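# predicted model follows, preceded by the sequence.
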Amino acid sequence: MKKILSAGIAIAIATVGFAEGVTPDDVIYSEYGEVEASLTGQPGDAAAGLEIMVSRGKGNCIACHQVTALEEYPFHGEVGPTLDGVGEYRTAAELRGIIANAKMTYDGTIMPAFYRTSGFIRPGNAYTGKAAEGELSPLLTAQEIEDVVAYLQTLKD
């Protein structure tokens, strides 16, 4: 009975892990940093992606990037490039890779790796300014990455 119960628990855990998508350490990047496969197998929700873009507790993309379509939200940055029209000149695979870990595309960038949990030097605890204690969680979930990609694909000139 114990073996059957243990096997059932293992299957349940594996199913939950699969349902959540690709783990940060298992993301496959191309030579130029693209991530071809969806991290979740589910389509992104552009409306949820917009909320992540402007949320200070999540992506906060507009802190560094100008986005004309989001003018109603305050504090747009000028550190990163404007994202106006990005849906026309970047593929979903390119956007997914840049958001997950921009350093795979742009060596030396200061853009955070939003879907990475290992390989850091002196990692901080998200946006708290404190040193990390224990295992790190990604700044965004796999689905949140897909949601931001979906929103960015709506940005067309």
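Noted; the coordinates are in hand.

# C-alpha only now, for contacts and for neighbours.
Fine.

# so Thr117 versus His76, what's the distance?
Using C-alpha to C-alpha, to the nearest Å, Thr117 is found at 27 Å from His76.

# who are the packing partners of the lengthiest helix in the chain?
Using DSSP state H, we find that the single longest helix of the chain is helix 2-20. Here helix 2-20 touches no other helix or strand, going by 3 or more C-alpha pairs under 8 Å, 6 or more residues apart in numbering; DSSP states H and E.

# comparison target, given below:
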Amino acid sequence: MKRATGLVTVAAALLAGAAFAGETAPQDVKFEDLAVNASLSGGAGDPVEGANVFKSRKLGNCLACHANSDMKSELFHGTVGPAMDGAGDRWEPAQLRAIVADAKEVFGEQTVMPGFYSVNVGENVREDLIGKTILSAQQVEDVVAYLATLKE
């Protein structure tokens, strides 16, 4: 019994390592035709977690700029960016991934939307944040999975 438990532990560690190994570094994200076709984390996103990231003021803080009827109970929806209602109909997941990962690659430098999975964040960055992304690769995948559920 002890050996079987050990094998399960080793298998779990190998799987966790394999999942991590599949993660794309921010500087290696491939933008093709305004889309990012490959998962950044090497796996699928969780739409429930994506909704949490979307509305969290400490993570995505997406509601600061985007209205979202799906989250009408949340306060302070912004109007700087487009409403997210129907986002899953307007954009393919690969396009959503590109926009969330680095909107400047999609919309140009003039956009105020930050690159959530980019280390090219401009000047005067807090020293403790240099070289870090706003969201992890998995959090980007989670947000993409959530946005893909928003249909008209």
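Okay, I see it. Bear in mind the structure is a predicted one, so any value in this text is a computation, not a measurement.

# so for Thr117 and His76 of structure 1, which residue has more residues nearby?
His76 (19 against 16; other C-alpha atoms under 10 Å).

# in this structure the more buried one contacts His65, no?
Yes. When contacts are counted by C-alpha atoms under 8 Å, His76 of structure 1 is listed as touching His65 (6.2 Å).

# ok, Glu144 of structure 1 - contacts?
By C-alpha atoms under 8 Å, 6 or more residues apart in numbering, the residues touching Glu144 of structure 1 are Gly44, Ala48, Gly49, Ile52.

# following element in sequence after the helix or strand hosting the second one, please.
What that stands for is Ala48 of structure 1. Ala48 of structure 1 belongs to helix 46-54 when elements are defined using DSSP states H and E. The helix or strand immediately downstream of helix 46-54 of structure 1 is helix 86-89, counting by DSSP H and E.

# what are the buried residues along that following helix?
By 16 or more other C-alpha atoms under 10 Å, the buried positions in helix 86-89 of structure 1 come out as Val86, Gly87.

# what packs against it?
Counting by 3+ C-alpha pairs under 8 Å, 6+ apart, helix 86-89 of structure 1 packs on no helix or strand.

# mean deviation, it versus structure 2?
By mean C-alpha distance after the TM-score superposition for structure 1, the fitted helix 86-89 of structure 1 averages 0.8 Å away from its aligned residues in structure 2.

# for Ala21 of structure 2, which non-adjacent residue is closest in space?
Nearest residue to Ala21 of structure 2, sequence neighbours excluded (C-alpha to C-alpha, 6 or more residues apart in numbering): Gly42, at 8.0 Å.
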